[in-house]
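Colleague: Predicted model, plus sequence, below.
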Amino acid sequence: MTNKTILITGAGSGFGKGAAIGMAQTGHDIIATCEVSPMVTMLREEVQALGLADRIRVERLDLHDPYDIKQAQTWDFDILWNNAGRGEPGPVWEIPVDIVRRNYENNVFLPLELTQGVVQRWIREGVNEGKKVVFTSSMGGLFTPANWGTYVSTKHAIEAFAEAMQQELSGYGIRVQTINPGAYYTGYNETMADNPFRWMDDAKNFTKRADLRKGFDDFFATPEGRMDAQEQIDAMIAIVPADTGKFRNVSPKAIEDMLKAHQIAAWENQI
């Protein structure tokens, strides 16, 4: 594997941060981007303390800022890793539709806008050979548990866009992959689970706050809901810079097996 320059969105915490540091330590050059300026400063200080300032360049990239997107599309890198995301759980039949729209803006439309500009520039300038686009999807991109429908539907959309792009861009030498983590313990899922409670109202909604909270808490109390994130970070460190590999990368293996069984069973699902 040759040295790569990798642009990571959402590198201020969780998987993105851990993998950015790990890939830098294995010899790759990283453009680690954060959504908000204070995270940029904090990550720069951490990078400096780790002795990785020559390998990790930290920049702000707020996907809601069109100027940030335009600037990022001019940077020189080999791999675009669309890792940033947000989640809006809650019952699909009651969640406000404007919240659904915003979740799609965050997780689908803005990463697509960034990606289109990047790959079109690569092709236009003839520097597309060896380039790659990676999307952080989710185990939820491949099945739909109750009360997570909005968030996981954005990941279903990413799966569709990535699969289409893999076919469309193969003739240009640009590879496309997804990474589909299980419920690893990074704080992302746990914080996301708080989001419905800013709009749910027991005086208006049929779904009661206490019932939804108990469902979330019960899941996060299981081993499947609190898996060690380092396992996934180690997988990402290997997958993202690689010249070859699988299109879809699910971790851990037990989740991959569960998803395959679920997809087979879906053909016999009865209403």
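Modeller: Arrived safely, thanks for sending.

Colleague: C-alpha from now on. contacts and neighbour counts both.
Modeller: Fine.

Colleague: just the strands in the stretch 151-271 of the chain please.
Modeller: Taking DSSP state E, counting those that start in this stretch as the criterion, the stretch 151-271 of the chain contains strands spanning 175-181, 184-185, 227-228, 248-251.

Colleague: do you know how far Ser137 is from Gly22?
Modeller: Between Ser137 and Gly22 the distance, using Cα to Cα, to the nearest Å, works out to 20 Å.

Colleague: of these two, who's got more company?
Modeller: Counted by other Cα atoms under 10 Å, Ser137 and Gly22 do not tie: Ser137 has more neighbours, with 29 against 17.

Colleague: correct me, but that one touches Ser153?
Modeller: No: with contact taken as Cα atoms under 8 Å, Ser137 and Ser153 are classed as non-touching, separated by 10.5 Å.

Colleague: re earlier: deepest of the strands of the stretch 151-271 of the chain, which one?
Modeller: The highest mean neighbour count among the strands of the stretch 151-271 of the chain belongs to strand 175-181 (a mean of 25), with neighbours defined as mean count of other Cα atoms under 10 Å.

Colleague: tell me which strands and helices that one is in contact with?
Modeller: Taking 3 or more Cα pairs under 8 Å, 6 or more residues apart in numbering; DSSP states H and E as contact, the helices and strands that strand 175-181 lies on are strand 132-136, helix 149-169, strand 248-251.

Colleague: Next up, a structure to set beside the first:
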Amino acid sequence: MQKNQVAIVTGASRGIGKAIAFKLAEIGTKLSLVGSSEEIHKTREELREAGFHEVITHQVDVSNEEQMQDLVEKTVSQFGTVDVLVNNAGIGFFKLVEDTNVDEWRKVFEVNVQGVFVGSKAVLPYMKEKKFGTIITISSDVGRYTIPNGAAYTATKYAVQGFSGALAQEVREYGIRVGTINPGMVDTYFNNSEQGTDDKKEWLKAENVAEAVIYMASAPKHMVIDEIVLHPLIQQYPIS
């Protein structure tokens, strides 16, 4: 990535999204960060304390089309453009299908799938106009296989894979690249767990996923990296 590019990162309050924000800031990216709670503003303050001042934050619902369109407009008004969108916001829960209620099912699809659709749609007019842009979605390795007790979460990741593949074909003529990053077990707060516990010491770190984002976004203009899969060495990963 070139210095002074502009990136929108959703789910940047903590975990992977926050790590992505810091990695992007380190290479001179101007940041527009999105979170669902006031905690997102803490990320901005931490970045500024670290010497990164080209950052704005928005507390919005990523599944809300009007709110996402508004923050994209604010980003362009502040920084003049948008070069990269990282769809990182996501939630998950793990239950048997028979124990999952419709509200839980709906909510995980709203954030994980509708949020990706709404965010991507909002940046497309700006990227099309300048014939350049990169849309990266943080999906999951379970977008490639299935697990018990995770029907809703797994289904959203399969949906994201399908959406990203179709979008990539629609927009490549405009110089827009679309890709997914599919991590395995990552030491974060996912599913209301604690970060940094002993049982996660050999898992991927949020910074590992952030480095994959930088790699994908930094590909030459004529090159698209469709997908990156990464997981810790200790994880038994099904090849087929």
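Modeller: Structure received. Values in this document were obtained by computation on a predicted structure and should not be read as measured data.

Colleague: ok, back up a step: for Ala11 of the first structure, which of the strands of the stretch 151-271 of the first structure is the nearest?
Modeller: Across the strands of the stretch 151-271 of the first structure, the minimum distance to Ala11 of the first structure, taken as Cα to Cα, is reached by strand 175-181, at 15.3 Å.

Colleague: How far away from the center of its chain is whichever strand or helix holds Glu113 of the first structure?
Modeller: Following DSSP states H and E, the helix or strand that holds Glu113 of the first structure is helix 110-125. Centre-to-centre, helix 110-125 of the first structure and its host chain are 18 Å apart (Cα atoms, centre = their mean, to the nearest Å).

Colleague: Buried residues, that helix. List them.
Modeller: Judged by neighbour count (16 or more other Cα atoms under 10 Å), helix 110-125 of the first structure contains these buried residues: 110-112, 114-115, 118-119, 122-123.

Colleague: Equivalent analysis for stretch 7-26 of the first structure, please.
Modeller: Judged by neighbour count (16+ other Cα under 10 Å), stretch 7-26 of the first structure contains these buried residues: 7-25.

Colleague: check contacts around the residue positioned nearest the centre of the second structure.
Modeller: Nearest residue to the geometric centre of the second structure (Cα atoms, centre = their mean): Asn88, 1.9 Å. Contact criterion Cα atoms under 8 Å, 6 or more residues apart in numbering gives 9-12, 16-17, 137-139 as the residues in contact with Asn88 of the second structure.

Colleague: What's the separation between the equivalent of it over in the first structure and Ile6 of the first structure?
Modeller: Applying TM-score structural alignment, one finds that Asn88 of the second structure aligns to Asn83 in the first structure. Counting by Cα to Cα, the gap between Asn83 of the first structure and Ile6 of the first structure amounts to 12 Å.

Colleague: Met139 of the first structure now?
Modeller: The gap separating Met139 of the first structure from Ile6 of the first structure is 24 Å, by Cα to Cα.

Colleague: More neighbours: which of the two?
Modeller: Counted by other Cα under 10 Å, Met139 of the first structure and Ile6 do not tie: Ile6 has more neighbours, with 26 against 23.

Colleague: I figured the more buried one was touching Asn82, is that so?
Modeller: No: using Cα under 8 Å, Ile6 of the first structure is not in contact with Asn82; the gap is 10.5 Å.
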